[in-house]
Structures are given as structure tokens and as C-alpha cells.
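Novice: attaching a predicted model along with its sequence, questions to come.
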Amino acid sequence: MTSVKEQLTFKLNGELEINRLGYGAMQLTGHGVFGDVADRENAKTVLQTAVSAGVNFIDTADAYGPHTNEVLIAEALHPYQNGLVIATKGGFERPGPNNWVPNGNPGFIAKNIEGSLERLKVDTIDLWQLHRIDPKVPVEETLAPVVDAVNAGKIKYVGLSEVGVEDIERVRKILPIVSVQNLYNLGERKWEDVLDYTIENDLAFIPWYPLASGPQSLESKIKSIAAKHNATTAQIALAWLLKRADNILLIPGTKSVSHLHENLKAAEIELSDEDFEALSA
């Protein structure tokens, strides 16, 4: 198994080099991922600290706020540092807190893309991801404006979120896909087949909710391994993901600068094969 320390970057589409420990900005919003974050200055400091600490991959979405998260990122970080990759998503309506409604209508998707370009203050979105496939709309129709945006140079790369292997293969007939963002962590591995597919096809795999440390049955194992590495259980959860596959990009989120530094230190933890197998059982 590859040493984590030897493999802390991944090249998106074989071209764009990304540090595998990134930052997910979803928490920098109001309650229920709705409305603006309570302390904007602190939120901007967290984003600026992440970039100064070496993070060059930030994940956001049109739906976070909605819109407020992208505006905040631009306020905090624009003009963007060379090499900073900002990934956003579209395809969700937000009627209220904790309320997420897929909308694959092509007109809505086109509006999402144009809005993200404007809010992020960019001419080209580095990575645009379809937040969810809308079961009411054929994905070919949903992605028509995305194909147009790619051809117009408004989107560089395209990814998908919360999809199965069949979904990915269907979409790859329409346009190239470079990443998949699915729920995956130490305690939730239902997308194992999708992860394996992304490894085989050299696509980035971006697990959301990466900090979950698993079921209670794992608790004593994680605590003993964490103690051995002088680490927190969250750091062990991240280190396990880094070791699981070289194409995994992590986007742990936080509103705290100290917690941000703690998450980033997970890159320094090298689990032994024995540790990894104990946690994987």
C-alpha cells in the first residue's frame, strides 16, 4: 500500500495538481446550511488560514446559503492565489433550512452556472459538479447547459455527486467526468463499488462527511489507534481515508481555525497496514 506521505497530491484529469487535504466550506453558512454565516469575519479568517496553510482545493455549492457561501469565498480569497482550485455544484433548490430539492431543469442548471461564475468572480469554474441527478428529468437534458458551458470555456472540469456506477457511465457518454463526490467515511461505506470504479478510471473521489469515525463497534479500536499516534479520532478517520486510496480528496469543514489546523495535521499521520486493516474490518 502506498505511503500516505509519498502521495499527498492528486492530479485532476491528470493535469491539475491538488493537495489531497482540502476544505469543505458548507459549514460557513447559517443554521441548516441556510442563510449567511453568523460570524463573517471569522469565516473569512478560516478560509484565508486554510489557503495559507497549503489548502488549494475548496468545495462549495450554489445551494449553500443558497449563494451566500460562494459570495463569502470570493470576499475572503479573491483575487485567487495561483493554483487554488474552487469546486462548486449546482442542481438543488433550497426552499428553507435543511430542505434540499433536486432540480435538473436545464434552465435552472444554466442559471446556477451563470450565478456561480458571477458570485465566485471567475471566468471559468475549475470544477462544476452536478449536486444530484433529478429523477424527474433525463440527465442528458440536465447536462445540456453544462456541455454548452464547457464548450464556451465557462467550466473546465465536470464532476458528479451521490451517484452509482451506472449513473457515471451514462453521464460519461455525454461529457468527460473527472470526479465523484459521494457520502463515504470510516463508518459508511455503501459506495465502495463507486470508489473502486473511480480508482480504476483515475477519477478523483471526494467523500463528503469525511469526519465521521464510524459505529460504536469501532470506538475502542479507533481510540487505541488514536492514542498510539497521539491523535484525535477525527484525525484517524481522515488518515484512514487518505490511506484507503490515492485518488481520495478530503474536504473536512469547520468554523474553527484551531479545528482546521487539527484536521490538516491528519496528513502527518501514517497509519500502519495493521492499523488500517483493524479499522477496515
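Specialist: Right, received. Where do you want to start?

Novice: going forward, measure contacts and count neighbours with C-alpha atoms only.
Specialist: Fine.

Novice: tell me the helix or strand right after the one helix or strand residue 149 maps to.
Specialist: Element membership of residue 149, judged by DSSP states H and E, is helix 144-151. Per DSSP H and E, the first helix or strand lying C-terminal to helix 144-151 is strand 155-161.

Novice: want to compare, so here's the second one:
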Amino acid sequence: MPRRARRLALQIAMRPMWLHARLQRSLDNPKLVQFNTGSMYREDLSGVKISNMFIRTRQTLPATIFISLATLLLLAIVGCSSEEPTPTPVATPVSATEAVELARKSMADLQSFSFQLTHDSGHTTLSGALELTRAVGLVATNGLDLEAEANIGRAFVRVEAVVIGEQTWMTNPLTGVWSEIAPEDSPFSFLDPVKLVADILGDTQNSAYPDSHATDELQILGTIPAQSLAALVGTVDPEANPEVVLFISPNNNLLQKIVINGIVQPEDEAGTIRVITLSEFDKQVSLEPPI
């Protein structure tokens, strides 16, 4: 209740009590008394007129006082209940740099996750004249399971690989038959998704939020040295600094997607766009040899 309204209500409630006090003084000190009827009575020695009138008045005064006190109590209760609650402090949003650091720590605690590499434009060049266009895989505590799609010239091939510890198995691109190979003979020997995520989150520079972004995820813009992407592509252009966009979940600070725009490898064109999507965090998985 506004302060001015409470003050007015208090004055109204106190008025009967003020009238009672005034009438009581009149009884103790006889003098001319005027009532709302306009009639004036002087105290009579017999006390008949004034006595009769004040007897009636005194009979009604206790009820009046009770009503006044009840009104005051009600006003106090309403006044207290109408007080506005103390606003809950709003948490200060973290800076873009702090959000990246939180994501780095959260991703480091994971035991497993799935990943997918696609290209909105261009491809990734591997050894053996392979032009990688898409790769999906699973990172577990004991290794890596990978399936890749690539081109050799005009031919399309699909290759699968499993890495457990120091052992590597891969399918023949032409026959699809599994065989164990020396780790250094694998066209994916450089691929290390765990190191890749750590390097990206640890080396992103000029972090900043875009002017607007979706509320269900954090988007962070920045740049990164191409050398920090060696665990993704192998050979890099040491002078390149492509742009990156990081998509981070605000609920658990996990990195969900990375968009890399620009030259990373010496063979890349300026408009090359690589997209890495991460999902299925901390699923209970264990890899086994394919043969």
C-alpha cells in the first residue's frame, strides 16, 4: 500500500479515539459542547440532559475503539503483505573468453563422445591422394572408431578404421576387407579428436559474442592458428589463421559444434568451410578389434 494512502487510513481510524478523548475532557471540565445535530447543551446541575446523552455515548465508545483498533491491525497486515519482495539477484553473464575456458574444462572431463566432420565447401586432403569429404566416429577411453568417405580422383570410396592402443585396423578402400596395418601407414594416423578439441578451445583467439544468437546455445566467434588443427587435417599452412565459430551448450558448457572458415591446409581455397559436430557425450562404450 502506498505511504500516503496508509497515512490517510490511519487518520480516519484514529478519529473516533480522538472524539472519545475530547468528550471525556468535557465531562471533567463542564463547558459548552456542540454535537453534529447542531444542538448545544450546557451542563445542568441535575445532570439529566448531559448525563443521558453521555451515557449513550459511553455505551457506544468501547465498540468504536474496538473497531478502530481492528482497522489499525488490518492496515498493518495489509501494509506488510503488500510490500514488494526483494528482487532475486541476476547472475552476471560470463564473457566469451570465460565461456570458452568453461567448455575446455568440461570437455576434458569426458570419457567418450561422437564426432562428425563435414564440409560445406571444399575437402580435406589426406595421404594417398584421398580427398576426405565426410567422417564420423566414436572416441572411447580405449581408442577410436572411424568411418570416412573420400574421393580418389573421380572414384568414391568408403574407409573404416579402428585404433585401439598401438594397434590399427582398416578396410581396403576397394574390397572393404579388414586388415591390421602399421599405425604410420594409416591415412588417419594424425587424427586425434581429443587433442583437437583441447587445442581448439585452448588456442581460440579474439573470442567475442556475435550481435545476436540463439538462446539455447552460446555462439562465440574467434580465430585460431592453423597449427592448432593439425590433429584434424595433418598437414597445415603455418601462416594461416582461419575464423572459427564455437557453439557451446549453456546448460553443461559442452562444445557442440565448430565451424572453421578459411584456409587450413596449403591446398585449401579461401572459401573452404569445415564443420565438426560433437554429440553422445559420456556414453558407456568400449571398442573391440574388428577381426
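Specialist: The structure has been received and is ready for your questions. Computed from a predicted model, the values in this text were never measured in an experiment.

Novice: TM-score for the pair, please.
Specialist: Overlay of the two chains. TM-score (TM-score structural alignment, normalised by the length of structure 1): 0.27; 120 aligned residues with a CA RMSD of 5.7 Å.

Novice: picking up where we left off before, quick one: contacts of the helix holding residue 149 of structure 1?
Specialist: 106-107, 109-110, 113, 155-157, 174-175 (CA atoms under 8 Å, 6 or more residues apart in numbering).

Novice: just the buried members of those residues?
Specialist: 106, 109-110, 113, 155, 157, 175 (16 or more other CA atoms under 10 Å).

Novice: which one of the contacts of helix 144-151 of structure 1 is nearest residue 227 of structure 1?
Specialist: Nearest to residue 227 of structure 1, judged by CA to CA, of the contacts of helix 144-151 of structure 1 is residue 157 at 40.4 Å.

Novice: for the closest one, which non-adjacent residue is spatially closest?
Specialist: For residue 157 of structure 1, ignoring the flanking residues on the chain, the nearest one in space by CA to CA, 6 or more residues apart in numbering is residue 127 at 4.7 Å.

Novice: orientation of the helix or strand containing that neighbour relative to strand 155-161 in degrees?
Specialist: Per DSSP H and E, residue 127 of structure 1 falls inside strand 125-130. Following axes from the mean of the first three to the mean of the last three CA atoms, to 10 degrees, one obtains 30 degrees for the angle between strand 125-130 of structure 1 and strand 155-161.

Novice: hmm, who's touching strand 125-130 of structure 1?
Specialist: Residues contacting strand 125-130 of structure 1 (CA under 8 Å, 6+ apart): 85-91, 116-117, 154-161.

Novice: between that strand and helix 144-151, how big is the angle?
Specialist: 170 degrees.

Novice: check which helices and strands the helix with the most length in structure 2 sits against.
Specialist: Taking DSSP state H as the criterion, structure 2 has its longest helix at helix 48-81. Contact here means 3 or more CA pairs under 8 Å, 6 or more residues apart in numbering; DSSP states H and E; on that basis helix 48-81 of structure 2 packs against helix 3-28.

Novice: quick revisit: with distance to residue 9 of structure 1 added, can I get the buried ones among the contacts of helix 144-151 of structure 1 in JSON lines?
Specialist: Output for those, formatted as JSON lines (distance: CA to CA, whole Å):
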{"residue": "106", "distance to residue 9 of structure 1": "34"}
{"residue": "109", "distance to residue 9 of structure 1": "31"}
{"residue": "110", "distance to residue 9 of structure 1": "32"}
{"residue": "113", "distance to residue 9 of structure 1": "28"}
{"residue": "155", "distance to residue 9 of structure 1": "22"}
{"residue": "157", "distance to residue 9 of structure 1": "18"}
{"residue": "175", "distance to residue 9 of structure 1": "25"}
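
Novice: return the member of those residues nearest to residue 45 of structure 1.
Specialist: Distances from residue 45 of structure 1 to those, taken by CA to CA, are shortest for residue 113, at 26.6 Å.

Novice: one step back: the buried ones among the contacts of helix 144-151 of structure 1: which two are farthest apart?
Specialist: Farthest pair in those, by CA to CA: 106 and 157, 18.3 Å.

Novice: wouldn't residue 33 of structure 2 be in contact with residue 26 here?
Specialist: Yes - using CA atoms under 8 Å as the test, residue 33 of structure 2 is close enough to residue 26 to be in contact (7.3 Å).
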